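Peer 1: missing the sequence, but the structure's below:
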């Protein structure tokens, strides 16, 4: 049996012919936990954050432990890249002659590796950490500092990048991250 709908222009139209409304879009949410303050660990979270915002995804970045260095005015522009113990370190490898990650213990290696990485970043015209933080905020992203880490490091709100919305507890973070995809960097 076919159910019909009354339509002044068509005497009988089946329900199957009725227009189907588009599905209601679900609001996506991405929450990125930034826990490391090294130069090479700052970029993944910030790049993912700006990419998500560019796709219209609600985005929150939560900075905890050494990740607070990324949003601390005094440190955010001077993050280091440490090759010591980094088994994936390719910057100091010669062809067919990998130099062990222990080479990072040589005095001056952190400075040299940081300089090399900063040059690569600049050559690729990738924004600096402070510039990416500004982009996140300008695009509507949310920056949060971890209360426990903030207190452990004896920071004040004046120490933080202006775009940080608040210093929040782990419980507050659980509320914010509800229903979101969580990425830990």
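Peer 2: In hand now; what should we look at? Quick caveat: nothing in here was measured; it's all calculated off a predicted structure. Residues are numbered from 1 along each chain as shown.
Peer 1: only C-alpha atoms for contact and neighbour calcs from this point on.
Peer 2: Will do.
Peer 1: And for residue 113, the neighbour number?
Peer 2: 19 (other Cα atoms under 10 Å).
Peer 1: and if you look at the one 3 residues further on?
Peer 2: Neighbour count of residue 116, defined by other Cα under 10 Å: 15.
Peer 1: For residue 5, which non-adjacent residue is closest in space?
Peer 2: The shortest distance from residue 5 to any non-neighbouring residue, by Cα to Cα, 6 or more residues apart in numbering, is to residue 13 (5.7 Å).
Peer 1: take the one below as the second:
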């Protein structure tokens, strides 16, 4: 069962039907979608509904757990971890454009990293960002991720392979702001 996580300003909880409208509204933004690998654009309510339904299945199978990031303004984005067959776990996140540059992505991701450590124990967490998404690079660096290389990753919204930077965090490393 996915538990609720609380931070200083946020509540992270399982996704639900009540998130469909706001998810569709915030995700249907080119500046959000183009920075993500798996988000289509345009983004519809039907897509939001289907994606939320898949999260319950993925969670039950242990393949992925995704939290709705909520604030006093309601739903503002998502953050989750996907388990890979090679034993690594990949963290991903996004927040809607009205909530950028407020530290919400860092705060939510920090909470989910700690939850991943509790769930999965020692191991490697991977993440990354498109090379033109400097803000995401700052979030991950603050949390202790280090660059490991470059690759081309498919962007569903852009409909092309995009230059991306890979990052890694060893689970035994301190998880926190400015971790060394």
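Peer 2: Nice, I can see it. Because the structure is a prediction, the values reported are computed rather than measured.
Peer 1: Can you give me the TM-score here?
Peer 2: The TM-score (TM-score structural alignment, normalised by the length of structure 2) is 0.27; 87 aligned residues with a Cα RMSD of 5.4 Å.
Peer 1: ok, the residue nearest to residue 5 of structure 1 to residue 45 of structure 1 distance?
Peer 2: 53 Å (Cα to Cα, to the nearest Å).
Peer 1: ok, now residue 182 of structure 1?
Peer 2: 11 Å.
Peer 1: hey, what's in contact with both of the two?
Peer 2: 32, 33 (Cα atoms under 8 Å, 6 or more residues apart in numbering).
Peer 1: Comparing these two, which shows the higher neighbour count?
Peer 2: residue 45 (20 against 15).
Peer 1: Please, which helix or strand holds that one?
Peer 2: Element membership of residue 45 of structure 1 [criterion: DSSP states H and E] is helix 39-54.
Peer 1: In that helix, which residues are buried?
Peer 2: For helix 39-54 of structure 1, the neighbour count (16 or more other Cα atoms under 10 Å) marks 39, 41, 42, 43, 45, 46, 47, 48, 49, 50, 52, 53 as buried.
Peer 1: so how far is residue 92 of structure 2 from the residue nearest to residue 154 of structure 2 when sequence neighbours are not counted?
Peer 2: Nearest non-adjacent residue to residue 154 of structure 2, counting by Cα to Cα, 6+ apart: residue 161, 4.3 Å away. Per Cα to Cα, residue 161 of structure 2 is found 18 Å from residue 92 of structure 2.
Peer 1: Settle it for me: which of these two has more neighbours?
Peer 2: residue 92 (21 against 13).
Peer 1: The helix or strand where the more buried one lies packs against which elements?
Peer 2: Residue 92 of structure 2 is part of strand 89-95 when elements are defined by DSSP H and E. Packing contacts for strand 89-95 of structure 2, counted by 3 or more Cα pairs under 8 Å, 6 or more residues apart in numbering; DSSP states H and E, involve strand 74-83, helix 104-120, strand 124-130.
Peer 1: Recalculate using a threshold of 7 Å.
Peer 2: strand 74-83, strand 124-130 (3 or more Cα pairs under 7 Å, 6 or more residues apart in numbering; DSSP states H and E).
Peer 1: can I get the ones you listed in a markdown table with distance to residue 57 of structure 2 and mean neighbour count?
Peer 2: Below are these laid out as a markdown table (distance: least, Cα to Cα, whole Å; neighbours: other Cα atoms under 10 Å):
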| stretch | distance to residue 57 of structure 2 | mean neighbour count |
| --- | --- | --- |
| strand 74-83 | 13 | 21 |
| strand 124-130 | 22 | 22 |
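Peer 1: Noted, bye for now.
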